[in-house]
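Engineer: quick check, what structure comes out for this input:
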Amino acid sequence: MAKLIKNSFSADLVRQAKFFKALSHPARLSILQYLAETKTCITGDIADELPLSRTTVNQHLKELKEVGLIVGTVEGVKTNYCLNTQAIKDFKSSAISFLEDLNIDTINCKK
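Structural biologist: Sure, this is the predicted structure:
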């Protein structure tokens, strides 16, 4: 198991939990899907593309930026939003590893 931090949780688990928390809302998943579908960075207001208020979208963008899944750079009065492809690759690899480590094939619980 990875080195434990002060809360008795490994740094890897804490990092993974932050990513999972950021992905725990359908609006955030929708934002990531939208950015992936456009295959480019979006300059302007993503709220125009989602069925949510600007304030709500901005809060979700903030959450995604804080964990590094997206980047947003200000260009004049607009913000340019992009997927952070390396962070997504890293999280994807980490999530797959985490789920594989659960080793559910050996569990024999009665339902």
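Engineer: from here on, just use CA atoms for contacts and neighbour counts.
Structural biologist: Noted.
Engineer: does Asp90 sit in a helix or strand, and which one?
Structural biologist: helix 85-101 (DSSP states H and E).
Engineer: one more, please, to line up against the first structure:
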Amino acid sequence: MALFAFSVAPMTGGESVSAAVAEAVRIVRESGLPNRTTAMFTEIEGDWDEVMPVIRAATDAVSAAGHRTSLVIKADIRPGAAPGQIDSKIARVEEHLAADDEQRGHS
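Structural biologist: Here you go, the predicted structure:
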């Protein structure tokens, strides 16, 4: 099991890359793998062999919009981890923050 965060965009002369990025996000969502998109990255969870072809297809789609493509990938590879880490990692941080707030007397 692994979590991947990636950012892919065409390197074009224009300012907006949102149409090309939207196509990449569509490919990720259609994969059926757990995912979320933020302003900076798209996160996707699954086995290496499941995720990498999705990232490749998303990159290929974006590459069609320009002659150069920027791709950044970060991975948290967790052999034996249970599925659902895309949400549970955030939940664990929120639990720590809530406990810290409670100890400090914040509500």
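Engineer: superposing both, give me the TM-score.
Structural biologist: The TM-score (TM-score structural alignment, normalised by the length of the second structure) is 0.33; 66 aligned residues with a CA RMSD of 4.6 Å.
Engineer: re earlier: buried ones in the helix holding Asp90 of the first structure?
Structural biologist: Burial within helix 85-101 of the first structure, assessed by neighbour count using 16 or more other CA atoms under 10 Å, is assigned to 91, 94-95.
Engineer: in TSV: those, plus distance to Ile42 of the first structure.
Structural biologist: Shown next, in TSV, are those (distance: CA to CA, whole Å):
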residue	distance to Ile42 of the first structure
Phe91	22
Ser94	27
Ala95	27
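Engineer: with those residues in mind, which one is nearest to Arg54 of the first structure?
Structural biologist: Phe91 (27.3 Å; CA to CA).
Engineer: related to what we said a few turns ago, ok, of the buried residues of helix 85-101 of the first structure, which one's closest to Arg28 of the first structure?
Structural biologist: Phe91 (15.3 Å).
Engineer: gap between the closest one and Ile70 of the first structure?
Structural biologist: Counting by CA to CA, to the nearest Å, the separation of Phe91 of the first structure from Ile70 of the first structure is 12 Å.
Engineer: ranges for the helices of the second structure?
Structural biologist: Secondary structure of the second structure, counting by DSSP state H: helices at 18-30, 48-63, 85-104.
Engineer: now do the first structure
Structural biologist: Per DSSP H, the first structure carries helices over the ranges 11-22, 26-38, 54-66, 85-101.
Engineer: just send these back as a markdown table, with distance to Lys78 of the first structure too.
Structural biologist: Formatted as a markdown table, these follow (distance: least, CA to CA, whole Å):
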| stretch | distance to Lys78 of the first structure |
| --- | --- |
| helix 11-22 | 23 |
| helix 26-38 | 16 |
| helix 54-66 | 13 |
| helix 85-101 | 22 |
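Engineer: for Glu75 of the first structure, which of those helices is the nearest?
Structural biologist: Here helix 54-66 is closest among the helices of the first structure (CA to CA), at 16.2 Å.
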